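Enquirer: return a 3D structure for these sequence lines:
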Amino acid sequence: MAKVTILGATGNVGIFAAHTISEIPYVSDMLLVGRPGRENFLAGCCRDLSDSFAARGTDIRLSYSTDLADTKDSDIIICTAGVPRQPGQDRNDLAFENAKLVAATAETIGRSSPDAILLLVTNPVDVTTAVALKYSGFQPRHVFGLGTHLDSMRLKSLIARYFRVHVSEVHTRIIGEHGDSMVPLWSATTIGGIRINNLPTFSGLPAQEMIDTVRTSGEAIIRDKGATVYGPGEAIATLVKTILGNENRILT
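Expert: Below is the predicted model:
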């Protein structure tokens, strides 16, 4: 059984990720970490989550802290901490401030939990993942970024809606940057095991429009409701379950 730590647990993504991760059967302990001064909020989150655990029948030891030293002995540490993206901002606008925060955090984690797996969610995630790898001192196989996994799920949803099939029948991948230069792998996209470009209706697929929608999805959600929460939270839980369950899945 595993101890999972969430950094930035006072943010929307962090606290929802805690809720989704609690459904993973391999998790026995969960630590919510926030910045000093947010102890009351963290305590409230723990009480609220504990109520949901009781309703669901989940038995997880839940605690909170504002001290990174308490991440000791974590199996997975998820970093959602950082300056949030505001309406009109590009992810790369956050690079300088969030890279500084992640560098300092990774150095501490490298000392307190040298055997942990570090999962980066903080934007721009491709930059912060590279920074975390450098400053943690971890081996590359112990540092992951959420990457384009959420983008792949967004494209999967659009394809399923277009072809009017259940989303589980669609398999697709986006690779590259979690940003404007992302690349969809149409040649690797299938519906019900059939390559999408072999389907009669493929010629009418608004492929560029779909990719543009995926690229701007985060910006649109932030503009409409202030933050992306549920998509990232579920994507984080998928990665955590895949790692802890040693599922040997390929996620992009």
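
Enquirer: hey, let's count contacts and neighbours off CA atoms from now on
Expert: OK.

Enquirer: in this structure, which spans are helices?
Expert: For the chain, the helices defined by DSSP state H cover 12-21, 39-56, 95-112, 125-136, 149-163, 207-225, 230-244.

Enquirer: Ile77 is nearest to which of the ones you listed?
Expert: Smallest distance to Ile77 across these (Cα to Cα): 8.6 Å, for helix 95-112.

Enquirer: from the contact counts, what lies against that closest one?
Expert: helix 125-136 (3 or more Cα pairs under 8 Å, 6 or more residues apart in numbering; DSSP states H and E).

Enquirer: any idea of the angle the helix it packs on forms with helix 95-112?
Expert: 40 degrees (axes from the mean of the first three to the mean of the last three Cα atoms, to 10 degrees).

Enquirer: who touches helix 125-136?
Expert: 95, 98-99, 102-104, 106-111, 120, 122, 139-140, 143-147, 177-178 (Cα atoms under 8 Å, 6 or more residues apart in numbering).

Enquirer: just the buried ones from those?
Expert: Neighbour-count burial (16 or more other Cα atoms under 10 Å) is assigned, among the contacts of helix 125-136, to 95, 98-99, 102-103, 106-110, 120, 122, 143-147, 177-178.

Enquirer: His142 contacts Leu120, correct?
Expert: No - applying Cα atoms under 8 Å as the test, His142 and Leu120 come out as separate, 11.0 Å apart.

Enquirer: measure stretch 51-69 end to end?
Expert: 27 Å (Cα to Cα, to the nearest Å).

Enquirer: what sits up against it?
Expert: For stretch 51-69, the surrounding residues in contact (Cα under 8 Å, 6+ apart) are 22-23, 27-36, 38-39, 42-43, 46, 50, 105, 108-109, 112.

Enquirer: to check against the first, give me the structure of this:
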Amino acid sequence: MHRSKITVVGSGNVGATTAHWVAVKELGDVVLLDVVEGMPQGKALDLMEAAPVAGFDCRITGTNNWEDAADSDVVVITAGIARRPGMSREDLVQINARIVGEVAKQVARFAPAAIVIVVTNPLDVMTYLAYQASGFAPHRVIGMSGVLDTTRLRTFIALELGISFEDVTALVLGGHGDQMVPLMRYAYAGGIPVSQLIPPERLEAIAHRTRYGGGEIVELLKTGSAYYAPGASVAVMVEAILRDKRRILPVAAYLNGEYGESDVYAGVPAIIGSNGVEKVLEIDLEAAELAAFKASVAAVRETLAKLKSN
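Expert: Take a look at the predicted model:
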């Protein structure tokens, strides 16, 4: 049986943790690719040596050579610098734009049939750059944002109610930044709207914590940003693609008229399957929700425009 091949570009905390979650789910063989010599090799070997006790069967290879990524089914781009305290995701833009642009060109060369998942911040902008630099059809380039933002929102709701994390579903739209839009009307606990279970002022506090969830971790860690939840979120997307699960997940998808926006990447609910984004789903938004979404998309466009002018 043919095993799927997943290349993770960048073997820092997010890349290595992504490889870990992907291996545990046995989604395929993993290639950990990085410019730093020895680091991807060491992490890959360490992770593969866990296979007998953790009970997974996949080969994990560390490399500095793009040829090892040849014919990958999925390529995850985590390469770039991480946030430090006091930095916004946008502060990373110039440095990471160069890295992501170069990586996307290599993906097009060595893995021309791959679906690409972008994790590098500022996420929506980097996903757009990867789409442009790769020359891939937009449905094959996806940003991992909403899955992470919603898992944070779901965590906070479950903690508030003292219930199982599994029973909470939620939706966060817009750019992956402080202007993201947690849609509390679309949050459910065991099928019950959370607005029936949590008072409005607590819901607002939970929404606020979700918007600044990444920043909260950056401030606590002092030397980097989150990686366990981002890695797990990427693994969910990789699984949906390789197993053609057609899951409805909030992702940074290319908009072509949906929500009145075109030629931009932003967080929306979409069906994710073997072709990447199978379909963007348009849901009913109240005026305030749509305005917040538009403001979030405008912030993405602003960062893109600054990048193009430099």
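
Enquirer: how close does the aligned partner of Asp46 of structure 2 in structure 1 sit to Thr238 of structure 1?
Expert: Under the alignment defined by TM-score structural alignment, Asp46 of structure 2 is paired with Asp48 of structure 1. In this view, Asp48 of structure 1 and Thr238 of structure 1 are 23 Å apart by Cα to Cα.

Enquirer: now swap in Ala132 of structure 1 and tell me
Expert: 21 Å.

Enquirer: longest strand in structure 2, please.
Expert: strand 262-273 (DSSP state E).

Enquirer: gap between it and the chain center?
Expert: Remark: strand 262-273 of structure 2 is offset 12 Å from the chain centroid, using Cα atoms, centre = their mean, to the nearest Å.

Enquirer: with stretch 33-47 of structure 1 instead?
Expert: Computed by Cα atoms, centre = their mean, the chain-centroid distance of stretch 33-47 of structure 1 equals 21 Å.

Enquirer: hmm, back to that, higher neighbour count, Ala132 and Thr238 of structure 1?
Expert: Remark: of Ala132 of structure 1 and Thr238, Ala132 carries more neighbours, 29 against 16, as counted by other Cα atoms under 10 Å.

Enquirer: I'd like to know how far the equivalent of that one over in structure 2 sits from Asp57 of structure 2.
Expert: Residue pairing (TM-score structural alignment): Ala132 of structure 1 is matched to Ala130 of structure 2. Separation of Ala130 of structure 2 from Asp57 of structure 2 (Cα to Cα): 31 Å.

Enquirer: and for the match of Asp46 of structure 2, the neighbour number?
Expert: For Asp48 of structure 1, the neighbour count with other Cα under 10 Å is 11.

Enquirer: then Glu216 of structure 2?
Expert: For Glu216 of structure 2, the tally of surrounding residues (other Cα under 10 Å) stands at 15.

Enquirer: didn't Ala237 of structure 1 look like it was pressed against Thr20?
Expert: Yes - here Ala237 of structure 1 lies in contact with Thr20, judged by Cα under 8 Å, at a distance of 5.9 Å.

Enquirer: in terms of neighbours, single out the busier of those two.
Expert: The neighbour comparison of Ala237 of structure 1 against Thr20 (other Cα under 10 Å) goes to Ala237, with 20 against 16.

Enquirer: now do the same for that one: its match in structure 2.
Expert: Match for Ala237 of structure 1 (TM-score structural alignment): Ala235.

Enquirer: pull the contacting residues for that match.
Expert: Contacts of Ala235 of structure 2 by Cα under 8 Å, 6+ apart are Thr18, Trp21, Val22, Lys25.

Enquirer: which of those sit farthest apart?
Expert: Farthest apart among the contacts of Ala235 of structure 2 - using Cα to Cα - are Thr18 and Lys25, which lie 10.7 Å from each other.

Enquirer: more neighbours, these two?
Expert: Thr18 (28 against 15).

Enquirer: can you name the residues that contact the more buried one?
Expert: Neighbour list for Thr18 of structure 2: Val8, Tyr228, Pro230, Gly231, Ala232, Val234, Ala235 [criterion: Cα under 8 Å, 6+ apart].

Enquirer: what does it correspond to in structure 1?
Expert: So Thr18 of structure 2 corresponds to Ala17, using TM-score structural alignment.

Enquirer: Glu278 of structure 2 now?
Expert: In structure 1, no residue is matched to Glu278 of structure 2 (TM-score structural alignment).

Enquirer: same thing with Leu203 of structure 2?
Expert: Leu203 of structure 2 maps onto Ala207 in structure 1, by TM-score structural alignment.

Enquirer: what's the longest helix in structure 2?
Expert: As assigned by DSSP H, the longest helix anywhere in structure 2 is helix 287-309.

Enquirer: what angle separates that one from helix 123-134?
Expert: Going by the same axes, to 10 degrees, helix 287-309 of structure 2 makes 50 degrees with helix 123-134.

Enquirer: do I have it right that Gly213 of structure 2 meets Thr151?
Expert: No - taking contacts as Cα under 8 Å, Gly213 of structure 2 lies outside contact range of Thr151: 10.5 Å.

Enquirer: thinking again about what came up before, how far out from the middle of the chain is the longest helix of structure 2?
Expert: Relative to its parent chain, helix 287-309 of structure 2 has a centroid offset of 18 Å by Cα atoms, centre = their mean.
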